[in-house]
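In: Sequence below, structure please.
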Amino acid sequence: MFSSLREPNYRLFFVGQLASVMGNWMQTVAQSFLVLDLTHSGTELGLTVAARYAPVFLFGPWGGVIADRFDRRRLMFATQIASAVLAVAFALLIALGLIRLPMVYLLAIGFGLVNVIDNPARQSMISDLVSREHLSNAVLLNSITINAARVFGAAAGGVIAAGLGLALCFALNALSFVIVVVTLLLMDTARIARSPSAPRAPRQVREGFHYVARTPELLFPLLMIALVGMLAWEFPVSLPLLAGQTFHAGAGTYGLMTSVMGAGAVAGGLVSASRKHIGTRALALSAIGWGTAITLAAVAPTLPIEYAVLALVGYGSITFNSYGKIALQMTARPEMRGRVMALWALAWVGSTPIGGPIVGWFGQNLGARWGLLVGGIPTLIIGLALYPALSRLDRPAETAVR
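Out: Reported below is the predicted structural model:
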């Protein structure tokens, strides 16, 4: 279950990600309620979340080319320092009472520009830190890290935002980026595998798209991830509306909702990490299960039942997300891995500029529960629709194993 942690460099990466994601969720909770405090609008909340991911949507494939061309550890140094500066700027503007909605948009776009490079560099760096036999386990444990950090980060963010102020959440996020820089400095560079660097050449972004288009093991998962990421993975929009409009609660309840989801995700990750073979068929099954759980969360009648169902939503989120990343990392050629993972980021979070406002509009105008239904039902449908194709792709791999 924890075999990849035998690798010393991956242990450091694991610790850094734990701190970084915890800070990020503190900031996510704080930013959601900052926007609601300024505007009282679900649509504006969706647009603000979209602004953070718009650069990934527009420039994500170029970030993959950079991740394939340059040293990923050095790229992460740059992205963590830039992110810390932006978080400090947020904290100061809020603490001084100067923050306005246009500033929130500008700073969110700044984080998005950093993520254009950070996402593919960070995701593809995992394969540089572990052997191939431990890669699947490392991807799963990285997802567990993200969700374990969500448990504490979101809960702490809700408490801090409600009791000590929003500015502190952003300041603590800045500190988390410093911790990542320290873990990168402590790594043994001699034990980091050097993937073949892509030479500077024309049409490298197009080459990445063509490579995926002619590789069904990459194309079908990416199509599924794009739809699900656009509509289902919009919880920073749908859950604050659900907490405020449906259950008449505030930041503390939203933080607890997110923490419950994180706890369910940790449980799902630990179960998945013990599996020896994870094929593309499992991705379709996880979409079916996750879509069902999100739909049930949309109709939960009381807050205690909502918490229970959100634990299942968290369980489904990590299985779907991790199985998608495993399918891509195990299939992609090393010299193309940065571009493939950039397309994963484009599909998973880069689609938010489209999905965030859609979910926010549904939640604002048709009721907060629709913010979840608009993601749950399509996730269930695409899982059912692509199950036959993904099952056929699994058979050659199973035959090869036997």
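
In: all contacts plus neighbour counts: C-alpha atoms, from now on.
Out: Will do.

In: residue boundaries of the helices in the stretch 1-150 of the chain?
Out: 8-39, 42-69, 72-95, 101-129, 132-163 (DSSP state H, counting those that start in this stretch).

In: Let me fix that, I meant to ask about the stretch 301-402 of the chain.
Out: Using DSSP H, counting those that start in this stretch, helices in the stretch 301-402 of the chain cover 303-331, 337-348, 352-365, 368-401.

In: Okay, angle between the first one and helix 101-129 too, please.
Out: Using axes from the mean of the first three to the mean of the last three Cα atoms, to 10 degrees, the direction of helix 303-331 lies 50 degrees away from that of helix 101-129.

In: One more sequence to fold, the one below, so I can look at both together:
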Amino acid sequence: MAATGEETATTAAPSPQASDDPRHPEPPERDAPPETTEPKPRGPAMFRSLAVRNYRLFAAGQLVSNTGTWMQRIAQDWLVLQLSGGSGMALGLTTALQFLPMLLFGLWGGTLVDRLAKRRLLIITQSLMGVLALLLGVLVIAGAAQVWHVYVFAFALGIVTVVDNPARQTFVVEMVGQRDLSNAIALNSAGFQMGRVAGPAVAGLLIAAIGSGPVFLLNALSFVAVLAALGLMRPRELRITEPAPRSKGQTLEGLRYVASRPDLVLLLLMTGLVQMFGANLQNQIALMTNNVFRAGADAFGFAAAAIAVGSLLGALYSARREQPRLRLVFAGAFVMGFLQAASAFSPGYVTFVVALVPMGIAYLTFHTTMNAVFQLSVDPQMRGRVMSMYMLFFLGMAPVGAPVVGFLADTFGPRLSLAVGGAVPAAATLLVGALLCRRFGVRLRLTPLRRPFVRVSQDTKTQPA
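Out: Here you go, the predicted model:
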């Protein structure tokens, strides 16, 4: 794209884009090259990726599996509380053990994904996850399960996730191509949120009726849907990325690649700060509901459902976008942080819950768009390593932020904790946005009376070659 230095209403806000020389990244928000050889799928814009047969199979399998996964999360937490006599420490340790492998081995997992065929890799990882759920379910039904068993299974599941997570993220582009990647990621998030709504409700009824053991078996059965979907795919229709040749130092090569892209470094920093507090919003909701509004468990459930509904709407909104725009990343993160800080001053429970719906919309807009931006802006042979680093910041900062949120709430009260938790992401968004605009010579002008509301111009002197 030739820079003209003129102000235009259609120019997008910056998004990182790969260039031949990694020391000189392309200016942000440049769209990926059009794939002229593939026919454009027919159907409503929001669900256009479902016109691709392979992705349609994948999405159906994931919807079943996501519901089973959320069922197992509830059953696992309940099992730990039963086996430990209601110990919150045991519950926290279980969660930490499940996230620990991502922190320790996440970058290695991305290297492995870049080397191997992703569809075959997913068949292996999904099979292992199903086996783990099956074995834990058998232990529980046999009455032999102990707390340390759950610890072991949680850590083992975390080990498999190290490879499964970047493999699933990067396999999407092989199914739908670059043009519909943003839409497919958004639909994946919508399916995840549907499982998040249905899974806990179904699990609660089943645990009360038949116990937690059968719930693990049902989750194991749900992986059959994923494996069937992967097996029924037509490999010739996949846009398979050429595997990276095996060589020494590939993990460090991925680190150097990201370090050579200041735009990616800044976006990772922003992701980490947003996740440190945004990913712990569930805890903040519990503290506000119980400690501030003095409401019961049913009120907490309703508030949790409100944020889940907002997240689902945000995912569907993102699915309507043709291409990821970095302006949506910044808008989503800032609005989420602003609403979170503002909700801390809610005069009552109802106004607090009402604020949670747009908060969920903003957060999912940020998440799905940022995911697509990262995948489309890097060398395909580096995609696994870059996405593993992105998931490291996206998932790994939540355990870091949890004790910070708890300390602030215990010391200064839930309202201040919630306000700080929103102010930090909002401030980080403004700072990173200003640094990116300065680096690429981008100038913004607000036009609130006509669309687009933000107009972008770029100084040709600062555009990299």
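
In: that older thread, out of the helices of the stretch 301-402 of structure 1, which one sits most buried?
Out: helix 337-348 (a mean of 29; mean count of other Cα atoms under 10 Å).

In: which residues sit against stretch 352-362 of structure 1?
Out: With Cα atoms under 8 Å, 6 or more residues apart in numbering as the test, stretch 352-362 of structure 1 has contacts from 42-47, 49-51, 53-54, 57, 229-231, 234, 237-238, 368, 370-372, 374.

In: And for stretch 326-342 of structure 1?
Out: 60-68, 116, 119-121, 123-124, 127, 135-136, 139-140, 195-198, 205, 208, 212, 217-218, 221, 278-280, 325.

In: so where is it in structure 2?
Out: Counting by TM-score structural alignment, stretch 326-342 of structure 1 falls onto residues 372-388 of structure 2.

In: Same check on stretch 102-122 of structure 1?
Out: Under TM-score structural alignment, the match for stretch 102-122 of structure 1 in structure 2 covers residues 148-168.

In: same question, stretch 204-215 of structure 1
Out: Counting by TM-score structural alignment, stretch 204-215 of structure 1 corresponds to 250-261 in structure 2.

In: roughly how far is the matching stretch from the heart of the chain?
Out: 22 Å (Cα atoms, centre = their mean, to the nearest Å).

In: Buried residues, that stretch. List them.
Out: 250-251, 254, 257-258, 260-261 (16 or more other Cα atoms under 10 Å).

In: quick one: which of these is nearest Leu312 of structure 2?
Out: Val258 (31.0 Å; Cα to Cα).

In: Could you check how far the closest one is from Leu268 of structure 2?
Out: For Val258 of structure 2, the distance to Leu268 of structure 2 equals 10 Å [Cα to Cα, to the nearest Å].

In: Can you tell me what Ala273 of structure 1 aligns to in structure 2?
Out: By TM-score structural alignment, Ala273 of structure 1 lines up with Ala319.

In: Please work out how many residues are found near the residue nearest to its match when sequence neighbours are not counted.
Out: Nearest residue to Ala319 of structure 2 in three dimensions, chain neighbours excluded: Asn183, at 4.4 Å (Cα to Cα, 6 or more residues apart in numbering). Look at Asn183 of structure 2: counted by other Cα atoms under 10 Å, it has 31 neighbours.

In: for Pro196 of structure 1, same thing?
Out: Considering only other Cα under 10 Å, Pro196 of structure 1 is surrounded by 13 other residues.

In: The one 5 residues further on too?
Out: Close neighbours of Ala201 of structure 1, defined as other Cα under 10 Å, add up to 7.

In: Three-state assignment for it, please.
Out: Recorded secondary structure, Ala201 of structure 1: coil (DSSP: H, G, I helix; E, B strand; the rest coil).

In: do you know how far it is from Ile66 of structure 1?
Out: 12 Å.

In: so what's the residue nearest to Leu107 of structure 1 when sequence neighbours are not counted up against?
Out: Among residues not flanking Leu107 of structure 1 along the chain, Leu86 sits closest, at 6.7 Å (Cα to Cα, 6+ apart). Counting by Cα under 8 Å, 6+ apart, Leu86 of structure 1 makes contact with 107, 110-111, 174.
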